[in-house]
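*Asks:* my questions concern the predicted model and sequence given below.
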Amino acid sequence: METTTSEETTIPHRPRIALTGASGYIGHNLLKRLTDHYDVIALSRHGDDKENSEHVEWRSCELFSISDAEKALEGADYAIYLVHSMMPTAKLTQAHFEDMDVILADHFARAAKKNGIKQIVYLSGIIPEGVPRDKLSRHLRSRLEVEQILGSYGVPVTTIRAGLIVGPQGSSFPILAKLVQRLPVMTLPTWTRTETHPIALSDVLQALKKSIGSTELYNRAIDVGGPDIMTYKQMMMKTADVMEKKRTFHDVPFLTIHLSRLWVTLVTGMPKEMVYPLVESLAHPMVANPERKVEGISDGQITFEESAKSALEEEAKEKEKAKEKKEQASASSASAPAPATESVSDVRSIQRVVLPDGKNADWAGKYYMEWLGGIAKFLIRTEYDGSSIYRVYIRPSRQPILELTYSPELSSKDSAVYHITGGAFTKTKENHEGRLEFLQVPGTQDCVIAIHDYLPSLPWFIYKFTQAKVHLWVMYAFRRHLKRMIKTGKQHEFPGGQQSQDSQHAPTHAISGTHSTP
């Protein structure tokens, strides 16, 4: 007897994309476009507060934590990296944005490798041709460094490099629009005659989406730009026309980048942490290089005038919506008590040092603990339990001010993590554990030393002007010490000529760079 079976319907697999910065300016606009063809893991610092939908799963993610990064990328096929840490991330942030970007990119790239991500798509800035790396602005130099870090762990990276992105939010165009809005007369330094290649937000989103899964674009940097190549002065004039505002422009024969940073910050009211790096980059021409163009991706179709008009109209709508929402919230909460909010007095402090040749982050962590006990023996002593715990004391007290526990599961030769597990100078809270991290920048002898999520026990005002200042001095002294080691070649001698503790009572692994596991 012949039997028949009904043919099963095959449901095509929808690739899953991990989207960083999903609640940000670029991210939330890109999210809307991706859900047509992809399932999205939307990553945000406060992702747990968002509601999932059919094709979107929100996840909270703090990329300063490598374990958080690894969990965030679980189950993803591709990843889009839209992170740029220009703003402070803690109540007290002692760090340059370049060093914060190093940690975020490194954690993300390592997590991508561990989770088998097929491709990272990264939005960067156009790098001007022929400009030596050390002559680039801090912003562009950081963008290039992030690009290289993302590609250091074997996951293919496709970089979309854009100039000024014209959209209703973000940074560059709103700054330009506010200058035109608020200044009837403008004196324009020479950087305003530098050419750039503006591109509409929608064209950037299209370039990012088209890059996903395109194997021919793996490990390539692609320049994108709109149909217009313009100077900043021309963009200001065109924006004034779109706004229907009469403006007067006067050229001055000076560059004045540093003065311009202050001027732009004061006029626009935007944070200097955002304005300063962006204005510094304006000295460079940022025009798409024909050799880095890809047909169907690089050439944006929307003119600057069209995109500026659309951005300004959208911004006006958003302001009206925000005003209505605020009025509704004010009316509904007039008789209700305000919800209690917990203020977290946390600290993030990151400094960069250069390691001697042949040394790595694992060595730096152990050597730092040893060095710390030698710089002021009359005041500070350190103690190692022979397994994983380091304690720091102020003489003559027998109670440690800090206890640091080495984490072998989060560490490697290029990254050493010590949890802050106790001590009189710290508060410990559930799900809020401070860390000291030593992270070597891939392919270099640079090492960033970071304190994450530290909760001081001292009253905040006292901490800010005592312990926080002392930490910066200690880091400065350690950086100077390492420079001296490199210059003299004496890699195990402390300032003043005293012999390093490693030859007397410190364990041998402090010098060899190998781990002693608990």
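*Replies:* Done, it's in.

*Asks:* okay, CA-based contacts and neighbour counts for the rest of this
*Replies:* Fine.

*Asks:* look up how far Leu259 lies from Pro189.
*Replies:* 10 Å (CA to CA, to the nearest Å).

*Asks:* now the helices for this structure?
*Replies:* For the chain, the helices defined by DSSP state H cover 25-34, 66-72, 97-114, 138-150, 172-182, 201-211, 232-243, 257-268, 272-281, 304-332, 361-375, 460-465, 467-488, 509-512.

*Asks:* save those helices as a markdown table, and put in mean neighbour count and distance to Arg398 too.
*Replies:* Shown next, in a markdown table, are the helices of the chain (neighbours: other CA atoms under 10 Å; distance: least, CA to CA, whole Å):
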| stretch | mean neighbour count | distance to Arg398 |
| --- | --- | --- |
| helix 25-34 | 18 | 51 |
| helix 66-72 | 19 | 33 |
| helix 97-114 | 23 | 35 |
| helix 138-150 | 21 | 43 |
| helix 172-182 | 19 | 54 |
| helix 201-211 | 20 | 57 |
| helix 232-243 | 19 | 62 |
| helix 257-268 | 16 | 49 |
| helix 272-281 | 19 | 42 |
| helix 304-332 | 15 | 54 |
| helix 361-375 | 22 | 15 |
| helix 460-465 | 12 | 22 |
| helix 467-488 | 15 | 19 |
| helix 509-512 | 17 | 24 |
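
*Asks:* try it against this one:
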Amino acid sequence: MNTPRTAKEVTKENRPEPVTGSEGTGRRAAIALTGASGYIGHNLLKLLTGDYDVIALSRHGNQKENSPNVEWRSCELFSMSSAEQALQGADYAIYLVHSMLPSAKLTQAAFEDMDAILADNFARAARKNGIKQIVYLSGIIPGNIPQEQLSRHLRSRLEVERILGSYGVPVTTIRAGLIVGPQGSSFPILVKLVRRLPVMLLPKWTRTPTQPIALSEVLLALRKCIGSAGLYGRAIDVGGPGSMTYKEMMLKTAEVLHKKRRLFDIPLLTIHLSRLWVTLITGAPKEMAYPLIESLAHPMVVHPARTVPGISDGRIPFDEAAREALKEEDEAALRPKGKSAAPAKTNSGSKPKPAADVRSIQRVVLPGNTNTDWAARYYLEWLGRTLKPLVRIDYDGRNIYRVHLRASRTPILELTYLPERSSAESTVYQISGGAFTKKGDTHEGRLEFLQIPGTRECVIAIHDYLPSLPWFLYKYTQAKAHLWVMAAFRRHLQRLGAKS
């Protein structure tokens, strides 16, 4: 029978033997760690550096100082070239990316579509760099619920898992429910509810079972998967010593906080209403809170068929994990923050400038046996026909499309096909000029068509676009027009698909 362990006992547990780099060299293996400055990532970084050289990846990695066994690299996974450069020299990779929050000044995209692009770029970059294994942290997937009935968050986690494994690099997925740690998303939201509400009316979803697990045990599970060939291609559930309902976790958290709370059940499944009041009470961004709360209707309990002894079986009780997390949170709050006015010291000596950039992503279904190259060319031809009274599109017969207002000789947009950045899976055009485009030193606008592996679905994305119109005018004219055009193109492709 498993006996409960404290978080400190877990951290002292014997670590597995580290794997080495290229066979015969005896050198330490290099691990590329995405999200290294995030909640899970910065804690995992501490665990890995004892045995591995870590390539710590972050969007602003050039603002971090390298240290023994840690090399920081800036990485923008929306850019294929950036992803390829970031993974150079790595033997293994750990994928902790989740894009619930906006990634540009204006983001017109569902998080599922952003996650699909990020995972696809990462998997293709891993293939090109000869990565031996990708270790991915996901969520527990209920086994008795059809995929189409899962929450958007869990469907996206499954899609990312499939995309990561679509390019030949072995993937090991760790699936966890609620992770109990001092930061992150779900547990801090629960703590804020308990702290701020002396009386709570609990909807039906608070009686849904989940299997919370301490952060330290998730980190250890990720660490144990690295280089373990027997786990390649597997999805492994991890959880603490037993399942609990969210109501039980609230009561346990109240005990740890030494607070008396009165909880009353109500016989309704008010997920949509819960999203609103949880966001208002906790202050969590709705882009993050809404998808997470939608998932609370699903039981997230470890499946016996998806367990691995020594990895799946967490032993730290919820109250002990919660006590440790709250203690770390309190210690962090008391820790001196240093001179906030001083600029961050960087590897490159430069600090990125904020930009009025745009990211807009929409998903369509390709008809018949078409591909992304067809979709890109057809879209531009269709656009010229659809907006013919207002717009004309000129094609140079090779690589350049120019979009003109009907009466103007000067193009408003110029798109140049980039064969060196396109592939069988994607087609890329640079937004290379035009009156509606502002050139940026660090931003290179592009229009990309990416097919989701194994499906007829295609995401059409504008990345790093800098509009020349005044921001307020752009946001409520050109940006809105683009959404209307893409919705019309999606419907047009649906009609084509129905005919084929």
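*Replies:* That came in fine, so what should we check first? What you are looking at is a predicted structure, and each value in this text was computed from that prediction instead of being measured.

*Asks:* which among the helices of structure 1 is found nearest to Gly296 of structure 1?
*Replies:* helix 201-211 (8.1 Å; CA to CA).

*Asks:* against structure 2, where does that closest one fall?
*Replies:* The aligned range for helix 201-211 of structure 1 in structure 2 is 215-225, by TM-score structural alignment.

*Asks:* please apply the same query to stretch 36-45 of structure 1.
*Replies:* Counting by TM-score structural alignment, stretch 36-45 of structure 1 corresponds to residues 50-59.

*Asks:* now do the buried residues in the matching stretch.
*Replies:* Asp51, Tyr52, Asp53, Val54, Ile55, Ala56, Leu57, Ser58 (16 or more other CA atoms under 10 Å).

*Asks:* correct me, but the first one touches Arg28?
*Replies:* Yes: taking contacts as CA atoms under 8 Å, Asp51 of structure 2 lies within contact range of Arg28: 7.2 Å.

*Asks:* centre of the chain to the match of helix 201-211 of structure 1, how far?
*Replies:* 19 Å (CA atoms, centre = their mean, to the nearest Å).

*Asks:* just stretch 391-403 of structure 2 next, same as before
*Replies:* 35 Å.

*Asks:* end to end on it, go ahead and measure it.
*Replies:* 7 Å.

*Asks:* with stretch 292-303 of structure 2 instead?
*Replies:* End to end - CA to CA - stretch 292-303 of structure 2 spans 21 Å.

*Asks:* tell me which residue of structure 1 lines up with Arg27 of structure 2.
*Replies:* Match for Arg27 of structure 2 (TM-score structural alignment): His13.

*Asks:* brain fart, Ser103 of structure 2
*Replies:* That one, Ser103 of structure 2, aligns with Thr89 by TM-score structural alignment.

*Asks:* nearest residue to that match other than its sequence neighbours?
*Replies:* Closest residue to Thr89 of structure 1 in three dimensions, ignoring its sequence neighbours and counting by CA to CA, 6 or more residues apart in numbering: Arg348, at 7.4 Å.

*Asks:* please identify the residue in structure 2 that aligns with that neighbour.
*Replies:* So Arg348 of structure 1 corresponds to Arg359, using TM-score structural alignment.

*Asks:* any idea how far its match lies from Asp464 of structure 2?
*Replies:* Arg359 of structure 2 is 6 Å from Asp464 of structure 2, by CA to CA.

*Asks:* overlap in contacts of those two?
*Replies:* Shared contacts of Arg359 of structure 2 and Asp464, defined by CA atoms under 8 Å, 6 or more residues apart in numbering, are found at Ala104.

*Asks:* against Lys272 of structure 1, how distant is the nearest residue to Ala95 of structure 1 once chain neighbours are set aside?
*Replies:* Leaving aside its sequence neighbours, Ala95 of structure 1 sits nearest to Ile350 (CA to CA, 6+ apart; 4.8 Å). According to CA to CA, Ile350 of structure 1 and Lys272 of structure 1 sit 19 Å apart.

*Asks:* what do you get for Glu244 of structure 1?
*Replies:* From Glu244 of structure 1 to Lys272 of structure 1 the distance is 29 Å (CA to CA).

*Asks:* next: Leu164 of structure 1.
*Replies:* In terms of CA to CA, Leu164 of structure 1 sits 18 Å off from Lys272 of structure 1.

*Asks:* give the aligned equivalent of Ser426 of structure 2 in structure 1.
*Replies:* Aligned partner of Ser426 of structure 2 by TM-score structural alignment: Ser415.

*Asks:* show me the contacts for Thr11 of structure 2.
*Replies:* Ser216.

*Asks:* and if we set it to 10 Å?
*Replies:* Thr11 of structure 2 is in contact with Leu47, Ser216, Glu217, Leu219, Leu220, counting by CA atoms under 10 Å, 6 or more residues apart in numbering.
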